[in-house]
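Visitor: below are the sequence and a predicted model; questions follow.
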Amino acid sequence: MELYYMRAISAFGIFTIHATGGFALYSQFSSKVMHLSTFLNQFFRFGTPVFMMLSGFVLFYNYRIPEEFDAKKFYKKKAVYLILPYIIWAIGYFLFKAYLYRIPVGENWFGGLIKDILLGNTFSHLYFIFLIVQFYILFPLFIKYLSNSMINKPVKTFISIFVLQAALLIYEFYFKVPTNIAIFKFIDEYYWKTAMGWFYYFLTGGIIGYHYDKFVEMVEKHIKKIGIIYILSAAFFLGEVYLNIYTNNNMSEFEKYGSIRPMNMIYGLTTFTVLVWVTRRIKDMDKSSVRLLKSFGTYSLGVYFAHPMVLEFIKQKLMANFPRWIGYGRLSSFLIIYALGWILTTGLVFLIALFEPRWLLIGRVPKLVIREKKKLEETKR
């Protein structure tokens, strides 16, 4: 299925966001490296929304008959193959930060570590695990109260969740004002890392999962129109950022243009749709590049866990040891860190995938198989 390829592209997108952020913010304004890193950073902002849609797609697709959902078996599998690897990586990032940034360990470090693990705060990208676990907890309720509507009234259900999500995100992004009302303060502070800020993507993926054959048929029939909508949505999505940059003549507000903003509801969905069309055309190709792309998708959870650690280590070591040649202001530095970061990240994950206890770090995935010489010789005969 094209799922693996979409995961690979999304994982690469999330890697790109984290690889480019520092260059977009700290390079000389209007320099080549600023323009390139800003474009890549924003273009790949579909990564997290598509990942979230894929998560909803897989769950609802696998449990199209709600009665087949076995809560005990489901949560046991998630605890072993997601939560346990997450805890190990979270502890690893705690130690990594203490080593790399020379952060002293305080007296109450253990309590702080437990709190950070529970809230996904050990490192910036780990909030996604905290977020996806919320949807796993809510999934039985979605099946019980929403599956019937998602199956029998998909368009109406989609419009409803779109309007509700858009109302929240538009308010938070454009109209939010300081308040002392507890419930609104909580929403303002945590919406971006809780189910209330992402339910549109998860449930939209679920609707597509329930009606995948019809969805594919629609995509194949109207791909030209969908392509035009995708280009327009990408133009508006990127244009919003560039308008702000050149209006202010600086990058002071760049960080607010993250993945969770109203325009990504359209951009993320149209990208998901286009990726379905594209990956359906490459999945059966017998090419090494396509097989490699599938491998990236197979081990995408490992890529997600590992890439910030690899990127930060590379940046710290290169910039500290070679400040005259490596820095945020140089295009060559960006290309070196970007390429080296991806190669080392995937290399590390593939190395882990060679060993039996791989599930402790990268989840429930097959062992990476490297062709043996004997097999190669047999194919030549």
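Guide: Sure, I can see it.
Visitor: okay, CA-based contacts and neighbour counts for the rest of this
Guide: Noted.
Visitor: roughly how far does the spatially most central residue of the chain sit from residue 348?
Guide: The centre of the chain sits closest to residue 48, judged by C-alpha atoms, centre = their mean, with a distance of 3.1 Å. The spacing between residue 48 and residue 348, counted by C-alpha to C-alpha, to the nearest Å, is 22 Å.
Visitor: cool, residue 327 as well?
Guide: Taken as C-alpha to C-alpha, the span from residue 327 to residue 348 is 24 Å.
Visitor: dropping in the other structure now:
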Amino acid sequence: MMNKSGLQKKRENIPELQLVRAFAILGVLSVHSTSYASTAMVGSNYFFLYNFMNIFMKYGTPTFIFLSSFVLFYNYYERPLTKELIGGFFKKRMLFIIIPYIVFSALYFGLLHMLHYQDRSLQDTVESFIGKLLTGKAYTHLYFVFISIQFYVLFPIILWLFKKVPLLTRWAIPIGLAVQWAFVLLNKYYWQVPNKGSWSLSYMAYFMLGACIGIYYPKLKGWLILSRDNTTWSRMIGWIVLWTCWATAGLTHVYLYYNYRLYGTMYNSTLYELMWNLHTYLGTLTLLQLAFVVYRKAPRGLTSTLERLGALSFGIYLIHPFFLLLYRQYPPLSGSPIISHIWYAGGFIFALCCSWIVVALTVRYVPFSWILFGNISKTKRSHTRREKSFVTIEKQ
């Protein structure tokens, strides 16, 4: 969009996106810190809580993919598609995503090698590392970065198509759902691709949802922001339907795994896929709406803390499994249920706090910290909150 002088008009900053990132990283940490407890504590009276935290919080990775797409299309769709633009895009991703991915893949691979594979030959070690690096398998959580890289490769192509045929932008959501579910069903009945969750087609619905909202955000903003000023009967009904469907899907998703883990009840795999998709897909929108409410209504200290957590979320995502691994080397010696509950809760707190401190200090004091943790955006707030907030939303 151009202004009267012919220059491109700068798009509105959206500081609430940092809060959504904060919600997403808290979800990731919840899932990972309860991964052991969700099976080890089956006999506990509080198993339902561990299962809930492990399943209901699975919105983290899909939300990050949605946010990444939202930001990319929000920033790039109105800009002329030139070689310089695409070149700059890939340069940023190389520096701030791919290099940290390679570094952490090497670090985690080396750590696992020292712990479990010291007798492996050099040739087998090198071949194994290259294979894992090229498939996102150097450590369990790095598949997300691998997926993101795939989407970065696809992004210029999809952007070109949307700009070439603007009508496609209106069909972005059904296209994304169709592509994702075509992959799911074809893989189930024909392909049986191993580790399908490491391929971008498994998350295409989230990517296209982010694209649609990023492109049409100025028109959709009134519907996304829950406030008295924005309320109409049609919007209120839409909000109620959205939140009701999200909660229903999320609790059903939790229930399926509760029955499976506790009683061994098996359901059709497509049902698990459907509930996960509904739960996390609708969750991206509810989290976005929640972020607008929290940013506007919560105490400034809380929102500032969440903003900083969101800004550091990529680095925290990369390093937190190391602290979980370290923490789990020292399980409680006592068999007391209370001690066990405290220990599992401590894993979440330990991973969050240690990761946050290390990333924050590294970014602040270590030169070239982007090699490890990418481009950490700076957040500034004014006393008037939204009216004069400045946040660079093109993070990573």
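Guide: Received the coordinates, thanks. What you see is a predicted model; the values in this text were computed from it and never measured.
Visitor: and the equivalent of the residue nearest to the centre of structure 1 over in structure 2, which helix or strand is it part of?
Guide: The alignment partner of residue 48 of structure 1 in structure 2, by TM-score structural alignment, is residue 61. Per DSSP states H and E, residue 61 of structure 2 falls inside helix 60-76.
Visitor: ok and the helix or strand just after that helix relative to helix 60-76, angle-wise?
Guide: Later in the chain than helix 60-76 of structure 2, the nearest helix or strand by DSSP H and E is helix 83-93. Helix 83-93 of structure 2 and helix 60-76 are oriented at 150 degrees to each other (axes from the mean of the first three to the mean of the last three C-alpha atoms, to 10 degrees).
Visitor: ranges for the helices of the stretch 51-200 of structure 2?
Guide: In the stretch 51-200 of structure 2, the segments counted as helices under DSSP state H, counting those that start in this stretch are 60-76, 83-93, 99-116, 122-133, 143-164, 167-170, 172-186.
Visitor: so which of those helices gets nearest residue 33 of structure 2?
Guide: helix 60-76 (13.2 Å; C-alpha to C-alpha).
Visitor: now render the helices of the stretch 51-200 of structure 2 as CSV, adding distance to residue 313 of structure 2.
Guide: Shown next, in CSV, are these (distance: least, C-alpha to C-alpha, whole Å):
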stretch, distance to residue 313 of structure 2
helix 60-76, 10
helix 83-93, 16
helix 99-116, 13
helix 122-133, 22
helix 143-164, 13
helix 167-170, 29
helix 172-186, 26
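Visitor: mind checking which of these is nearest residue 214 of structure 2?
Guide: helix 60-76 (4.2 Å).
Visitor: scan structure 2 for its longest helix.
Guide: helix 233-263 (DSSP state H).
Visitor: just checking, what packs against it?
Guide: Counting contacts by 3 or more C-alpha pairs under 8 Å, 6 or more residues apart in numbering; DSSP states H and E, helix 233-263 of structure 2 is packed against helix 47-56, helix 269-297.
Visitor: using JSON lines, please lay out those together with distance to residue 252 of structure 2 and mean neighbour count.
Guide: Formatted as JSON lines, these follow (distance: least, C-alpha to C-alpha, whole Å; neighbours: other C-alpha atoms under 10 Å):
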{"stretch": "helix 47-56", "distance to residue 252 of structure 2": "9", "mean neighbour count": "22"}
{"stretch": "helix 269-297", "distance to residue 252 of structure 2": "7", "mean neighbour count": "19"}
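Visitor: adding distance to residue 94 of structure 2, write the ones you listed out as a markdown table.
Guide: Below are these laid out as a markdown table (distance: least, C-alpha to C-alpha, whole Å):
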| stretch | distance to residue 94 of structure 2 |
| --- | --- |
| helix 47-56 | 33 |
| helix 269-297 | 27 |
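Visitor: the residue nearest to the centre of structure 1 contacts residue 9, doesn't it?
Guide: No. Applying C-alpha atoms under 8 Å, one finds residue 48 of structure 1 not in contact with residue 9, separated by 10.7 Å.
Visitor: quick one: closest of the helices and strands packed on helix 233-263 of structure 2 to residue 233 of structure 2.
Guide: helix 269-297 (17.3 Å).
Visitor: could you list every helix and strand in contact with that closest one?
Guide: Looks like helix 269-297 of structure 2 contacts helix 16-33, helix 60-76, helix 204-224, helix 233-263 (3+ C-alpha pairs under 8 Å, 6+ apart).
Visitor: can you put those in a markdown table and add distance to residue 149 of structure 2?
Guide: As requested, those are exported to a markdown table (distance: least, C-alpha to C-alpha, whole Å):
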| stretch | distance to residue 149 of structure 2 |
| --- | --- |
| helix 16-33 | 18 |
| helix 60-76 | 11 |
| helix 204-224 | 12 |
| helix 233-263 | 28 |
